[in-house]
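Chemist: Predicted model follows, preceded by the sequence.
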Amino acid sequence: MNLLNKTKINNSSDFIPKKRMKLHLSKQKTYKETQEIIHRLQIQSFRRPANLVINMIQPLLWLLLFGALFQNAPIYLFEQYRIQYREFLNPGIIIFTGFNSAINAGLPLIFDREFGFLNRILISPISNKNSLIYSSIIHTWLIATTQIIIIMLVTIYQNNNNINFNINQLITNVIISTIIISNIATISICNALILPGHIEFIALTTLLINLPTLFASTALAPLSFMPTWLQIICCINPLTYAIEIIRNYSLNKSISMNTEIINTTWLTININQGLLILILINITSVIIVKNIIKYKYD
């Protein structure tokens, strides 16, 4: 009996590989999967061009209507810049454009849930399910960045070419907008995976997040115009820091990390601290959302 047991052990050990083969294909597969999902999202966007047009028209309407409505607003009474309200409004419209595109980043995902395509993707031999998140964020970033560049060109034309097209300003706008887009798009994807359907998603993003977040920032008015309670809410809103960084650069044509962007009686923040706050909020939201998605779908 002992001999039989030893032979069984020896025979079974022969099937155990002596060395484990490590295939370095996970990163390449993740890149390929992300690329294919982005291509699929692009096809969906081209088949529904009305969404792209509407997302483009909305911030332009804000720019034209608010710029015309408050063109004689005395910004110089409370701020050190002698500028027109349209120039004050432009940085807020740029950030709001990225925010508006990012807040709808989870909409294709929630439609995939309702039509059953998400289940097919999840049961497919996909190596990294995070490619769903990566592809949605990159696709949203591409659309939002294109819209931001178009808005910058429109503002240059609107101001009768008084503002020169500065490549450094474009890079600054894209970098700051990228932080906001990745942050809001991650939260939008999380909402798309948690909420029951697209009706609840649209109601949440349109009614409870979109407009309140816009008005509770310095996109339309400076902090000095606001009461104390609204100033506190604006300083909690990450859009405020992004808007003020872009506004400071566009008005001064240069950027210094020690320049103050928030200056109230109870809070003072410079550009360096504002960037740090934006990056920390972005990292925190990505970690929380990834854990929520892992808990729900793994």
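Modeler: Thanks, I have it. The structure displayed is predicted, hence computed values, not measured ones.

Chemist: Please make it C-alpha for all contacts and neighbour counts, starting now.
Modeler: OK.

Chemist: which residues touch the residue lying closest to Leu278 once chain neighbours are set aside?
Modeler: In space, Leu278 comes closest to Pro238 once its chain neighbours are excluded; the distance is 6.4 Å by Cα to Cα, 6 or more residues apart in numbering. With contacts defined as Cα atoms under 8 Å, 6 or more residues apart in numbering, the neighbours of Pro238 are 180, 277-278, 281.

Chemist: measure Pro238 to Ile199 for me?
Modeler: With distances taken as Cα to Cα, to the nearest Å, Pro238 is found 26 Å from Ile199.

Chemist: alright, now check it against this:
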Amino acid sequence: MSNTVAPSKPDDRIPPTPLAVEAGNPIGEFIQETIALTRRLFIQLQRRPSTLIAGIVQPLMWLILFGALFQNVPAGLFGESQNYAQFLGAGVIVFTAFAGALNAGLPVMFDREFGFLNRLLVAPLASRFSIVVASAIFIVTLSFVQTVVIIAAGVFAGAGLPGIGGLAAICLILFLLVIGVTGLSLGLAFALPGHIELLAVIFVTNLPLLFASTALAPLSFMPQWLQVVASLNPLSYAIEPIRYLYLHGDWSLGSVVMEAPFGSITFAGALLVLLGFASVALLSIQPLLRRRFA
């Protein structure tokens, strides 16, 4: 369930932005640089739309095929879910966002190999961290586009639709997860020698994290050791709150969303875990980025 970006020679010309910035204004210059670099990524996507199309079609295939495979299971087998499509929907949403964020380092890696990143690093940028922020904005936007399509498809598959507050909570959950995974992927892009090694890490990471989470089956289906592993997997802390939003319109921050082997996890607890994961991921890559940017 990964959307691998095919290597293509990047356009060395960064599109100009209409934002006028006064000389000596570092914040304005940083915003201008970030906008320009983000526009460059979207121009590359416009020239290579198959990346976005594949990122939408693949999770839809998972939702349709897996939903059909388990549509005749006895009622109540997957907890409170009315059907397997409703149970699976949260897992597909989270894992699609995770797979896209895990691939965030590939454009940066290709820029490294084509030499464009070196040109950026020697350019008089206000802050080289605009490269990282632009990649994060690009990945978060793509993740939200994919999520909208999956949620809409889930309605037709019988998964239902959370309320306005539930949809806002889903956006917050995905934002925290995507920011953390994007940070780790960008760190790998600067730490690993080439895109072959980065692709190997992506392929080795994808499926184990999928099966060691609650995306495809509830914790009660798993052996004890796998329950412990799934309870330590950050993906489970994004999947279970979203699944709870689909099933309960009267959710609150104190609602228990997961019964882990070591205790009950509330909605607020899951958000704190995701916030901690994103914070640790971003803080851990900063020393590496500073060394590379220097």
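Modeler: All right, it came through fine. Predicted, not measured: the structure shown is a model, and the values here were computed from it.

Chemist: quick one on the thing from earlier: helices - which of the contacts of Pro238 of structure 1 land there?
Modeler: Mapping these onto helices (DSSP state H) picks out 180, 277-278, 281.

Chemist: Pull out the buried residues from these.
Modeler: Buried by 16 or more other Cα atoms under 10 Å: 180, 278, out of these.

Chemist: what's the neighbour count on Phe262 of structure 2?
Modeler: 9 (other Cα atoms under 10 Å).

Chemist: Aligned to it, what sits in structure 1?
Modeler: Per TM-score structural alignment, the equivalent position to Phe262 of structure 2 in structure 1 is Trp266.

Chemist: Quick check: its match vs Thr228 of structure 1, distance?
Modeler: Trp266 of structure 1 sits 10 Å away from Thr228 of structure 1, going by Cα to Cα.

Chemist: And Trp251 of structure 2? What does it align with in structure 1?
Modeler: Aligning on TM-score structural alignment places Trp251 of structure 2 opposite Ile255 in structure 1.

Chemist: Sorry, wrong one. I was asking about Ala230 of structure 2.
Modeler: By TM-score structural alignment, Ala230 of structure 2 lines up with Cys234.

Chemist: wait, isn't that match in contact with Tyr241?
Modeler: No: in this structure, Cys234 of structure 1 is not within contact of Tyr241 by Cα atoms under 8 Å, at 9.1 Å.

Chemist: the more surrounded of these two?
Modeler: Neighbour count, other Cα under 10 Å: between Cys234 of structure 1 and Tyr241, Tyr241 has more, with 26 against 21.

Chemist: Pull the contacting residues for the more buried one.
Modeler: 235, 261, 274-275, 278.

Chemist: Could you identify which of those has the most neighbours?
Modeler: In these, the most neighbours by other Cα under 10 Å go to Ile261, 23 neighbours.

Chemist: Apart from its chain neighbours, what residue comes closest to that residue?
Modeler: Asn270 (5.3 Å).

Chemist: So the one you found versus Ile176 of structure 1, what's the distance?
Modeler: With the distance defined as Cα to Cα, Asn270 of structure 1 ends up 15 Å from Ile176 of structure 1.

Chemist: more neighbours, those two?
Modeler: Neighbour count, other Cα under 10 Å: between Asn270 of structure 1 and Ile176, Ile176 has more, with 21 against 18.

Chemist: Can you get me a residue count around Gly24 of structure 2?
Modeler: 9.

Chemist: For it, which three-state class applies?
Modeler: Taking DSSP: H, G, I helix; E, B strand; the rest coil as the rule, one finds Gly24 of structure 2 in the coil state.

Chemist: quick one: contacts for the residue nearest to Ile261 of structure 1?
Modeler: With Cα under 8 Å, 6+ apart, Asn270 of structure 1 has these contacts: 257-262.

Chemist: Repeat the analysis, applying 10 Å as the threshold.
Modeler: Going by Cα atoms under 10 Å, 6 or more residues apart in numbering, Asn270 of structure 1 touches 241, 244-245, 256-263.

Chemist: cool, and Ala75 of structure 2?
Modeler: Residues in contact with Ala75 of structure 2 (Cα under 10 Å, 6+ apart) are 81-84.
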